[in-house]
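Asker: The following block contains a protein sequence and its predicted model.
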Amino acid sequence: MRRVIVLGSTGSVGTQALDVIRANPRRFEVVGLSAGSNRVELERQAAQFGVDDLALGADEAEQLVRDVEADVVLNGITGSVGLGPTLAALEAGRTLALANKESLIVGGELVTAAAQPGQIVPVDSEHSAIAQALRCGDRAEVRRLVLTASGGPFRGRSRASLAQVTPAEALAHPTWDMGRMITTNSATLVNKGLEVIEAHLLFAVPYDDIEVVVHPQSIVHSMVEFVDGSTIAQASPPDMRLPISLGLDWPNRVGGVGRPLDWSAAASWSFEPLDHAAFPAIALAKRVGTAGRTYPAVFNAANEQAVDAFHEGRLSFLGIVDTVTRVVEEHEAPEQLTRETLADAERWARDAAERVIAAGGRWRAGQPQP
């Protein structure tokens, strides 16, 4: 029986994790739950699973992780506010089932330095696929990682054709049902850029050896290419309960969490190269990931601010990544990466993004740095 704390339990990942746990009562026990602000749903979940230890907000979630004995902490919090709970789980020696990619990306070396080998188990479908494929060979035998992207709702569109995209169009993802921020990030491919940084930090593979390929069917979740020319792919119908279940009991598989592919039915899978001119976010993400320190935090915070402005009608769709690019280029990172310098950099990035947006996308030089 694995004792599990679910952070972000009222969100998409959290509710699906509880589905997996509910279906396997002899395998998992919920010992703690946290939500951002939905107290009513949190209390309903607590009553259903018999949980006494609850938290509202990221600070309370961090304390919950430190105070409650558990084998696994599933971090399904959205955004960089998940950094504190991520570090708390690692420092307490828990297995961290990580769906909160922002905490790893923003925390960078703070998170990787706190983690013991194998302590972080990825829950993103792409990184779970890579972790599964990596079991087929030694790390020294890996030539490159190949992350698949659905291409979002604008696959095949030119940059010029994206100028008038509306928020409703950006939220019409062809495969996944996600929240506003993640769905918009999938449309701009910022989400895939964040996943490239995450892959580098999780698997210690150089950025030059991490590629992105467009796979509209979202059946092959990612691949590992080995030095002998063999490529190992993980394939399954799109269902987050599969990587969640692996995160909860890695490396063991939990039966019955998802349906298998139907090999008796005809199907075609296609793969396409990425259009970097239309979707420059991935190249930008590799730049900020290589720069390290507070650059990924600035990238993420500026993007969150720009996405909100887009949905508020203050910024165009193309302006999202353009704004992030301008803010990243103006940033001057401090020498030391700490939780304090990260917080300062994020505040500066949000203010800088607002100045860019207010100026109609034109950067006003000489703005103060953190």
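Answerer: Here it is on my side, so go on.
Asker: From now on I want contacts and neighbour counts done on CA atoms only, so please keep to that.
Answerer: Noted.
Asker: which residues are in contact with the helix or strand harbouring A129?
Answerer: Assigned by DSSP states H and E, A129 belongs to helix 125-134. Counting by CA atoms under 8 Å, 6 or more residues apart in numbering, the neighbours of helix 125-134 from elsewhere in the structure are 121-122, 145, 147-148, 199, 221-224, 232-234, 240, 243, 246.
Asker: Could you do stretch 241-254 as well?
Answerer: Applying CA under 8 Å, 6+ apart, the set of residues contacting stretch 241-254 from outside is 2, 4, 13, 16-17, 20, 72, 74, 96-98, 121-125, 128-129, 257-258.
Asker: this is the comparison structure:
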Amino acid sequence: MTVRRITLLGATGSIGRSTLDLVERNPEAFEIEALTANRSVTVLAEQARRFGARLAVVADPDCYSDLKEALQGSGIEAAAGADAVAEAARRPSDLVVAAIVGSAGLPPTLAAVERGAAVVLANKEALVCAGPLMVAAVARHGATLLPADSEHNAIFQVFEQEERAAIERIILTASGGPFRTFSREAMADVTPAQAVAHPNWDMGAKISVDSATMMNKGLELIEAHYLFALPEQQIEILVHPQSVIHSLVGYADGSVLAQLGVPDMRTPLAYCLSWPRRMSAPVDRLDLAGLGQLTFESPDEERFPPLRLAREALRTGGAAPAVLNAANEMAVAAFLEGRLGFLDIAAVAESVLAQQVPRAPASVAEVLEVDAQARVAAAETIRQRASA
């Protein structure tokens, strides 16, 4: 495999760290063009020095002087601000790993797409909030989307493009999160510490809470719709607590193809970084005999209403998915700060989704405007529920 230059958007998060672990283990295969972070200056500067990045960017302009000082004498260029993050995505590189959490990742991800890059997509909000815009831009600019989420990556590996007409369904698996067996009454009292303790995956706080509410799976359903151009009715969700089968594709002849592996994000990331080939990854090998059994359950939309909300948003179309995402981000933040109960997360999202029904955004600016409006509505809804 020839040397590939990588721009990593969101270098200090869990996806960023896993990506850099693979890069470090394969120095003959990869080089780093640019690294970005939100505010984690110390970690970003250490990463930039360690991997010989040409550019390091911090999204928060207030952190620029600290970053510049931390990189002094290294020869590494420093920059700050949202525009600088997007400019990093435009720099020449073979791969752009889009791992910025939330709607903030949309502009730089689209910037990478618009230069026709191969984008390792770990930011599901880019497709959730702006699916039609992203899909159109990919086609217009000849970009390649390589899904890094374990579920979408699994589908990508067994999705036979030349047999699209024979594909009947795709099945996204879900661990069920830490509260899979809890009643709604029990979930009413769970704490942020409990919610971020995922039974299988080591993830950031926000995505861990999304897994606990199963909003993560709802957003993945929306993402899968745009990634694989399948209608909502052909996308199923199956609870699989062991997180070994990462997703499946069902075909017209009755065959169901699945991708299996231990729950380690370095497996799908390695597939993306080396695509269309494969590379070695330092993950535990799957021992099915040791596991003994794999179990499956139907999802419960009564206990986990975000699954229903995501389907409703996708059917509504337009800006509804962006509204759902923004309201959820606000509600999760309030929950993590202790201002909102766990069950209130979905309630806030549902309330805002009912209030906000703007037309489909025609540009990134309109997507961000919808996002901002939904956040205002969510903040007010959170305030009302917190004071009730």
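Answerer: Noted; the coordinates are in hand. If you're wondering where the values come from, they're calculated on a predicted model, not measured in any experiment.
Asker: Kindly provide the TM-score of these chains.
Answerer: Comparison of the two superposed chains (TM-score structural alignment, normalised by the length of structure 1) gives a TM-score of 0.94, and 362 aligned residues with a CA RMSD of 1.8 Å.
Asker: now the helices for the stretch 201-350 of structure 2?
Answerer: Counting by DSSP state H, counting those that start in this stretch, residue ranges of the helices within the stretch 201-350 of structure 2 are 205-213, 215-228, 266-274, 288-291, 306-316, 320-336, 342-355.
Asker: Check structure 2 for its longest helix and report it.
Answerer: Ranked by residue count and defined by DSSP state H, the top helix of structure 2 is helix 364-387.
Asker: on average, how far is that helix from the matching bit in structure 1?
Answerer: Helix 364-387 of structure 2, aligned to structure 1 and superposed, deviates on average by 2.2 Å (mean CA distance after the TM-score superposition for structure 1).
Asker: residue contacts, the counterpart of F317 of structure 1 in structure 2?
Answerer: Residue-level alignment of F317 of structure 1 against structure 2, with TM-score structural alignment as criterion, gives F342. When contacts are counted by CA under 8 Å, 6+ apart, F342 of structure 2 touches M187, A188, D189, V190, T191, F335.
Asker: run the last query once more with 10 Å
Answerer: Taking CA atoms under 10 Å, 6 or more residues apart in numbering as the contact definition, F342 of structure 2 lies against 184, 187-192, 195, 209, 212-213, 331-332, 334-336.
Asker: So which other helices or strands are in contact with the longest helix of structure 2?
Answerer: Taking 3 or more CA pairs under 10 Å, 6 or more residues apart in numbering; DSSP states H and E as contact, the helices and strands that helix 364-387 of structure 2 lies on are helix 106-114, helix 125-141, helix 320-336, helix 342-355.
Asker: Tally up the residues packed near the aligned partner of V190 of structure 1 in structure 2, please.
Answerer: Matched across to structure 2, V190 of structure 1 falls on M215, judged by TM-score structural alignment. Neighbouring residues of M215 of structure 2 were enumerated by other CA atoms under 10 Å; the total is 26.
Asker: Surely M215 of structure 2 touches A327?
Answerer: No. Contact status for M215 of structure 2 versus A327: not in contact, 11.4 Å apart, counting by CA atoms under 10 Å.
Asker: any shared contact partners between these two?
Answerer: Between them, M215 of structure 2 and A327 have I345, A346, A349 as joint contacts when contacts are counted by CA under 10 Å, 6+ apart.
Asker: Among those residues, which one has the most neighbours?
Answerer: With neighbours taken as other CA under 10 Å, the top of these is A349, carrying 29 neighbours.
Asker: any idea how far it lies from R308 of structure 2?
Answerer: Distance of A349 of structure 2 to R308 of structure 2, computed by CA to CA, to the nearest Å: 11 Å.
Asker: Mutual contacts of the two, please.
Answerer: M215.
Asker: D287 of structure 2: what's it in contact with?
Answerer: If you count contacts by CA under 10 Å, 6+ apart, D287 of structure 2 has them with G261, V262.
Asker: Residue in structure 1 paired with it?
Answerer: In structure 1, the residue matched to D287 of structure 2 (TM-score structural alignment) is D262.
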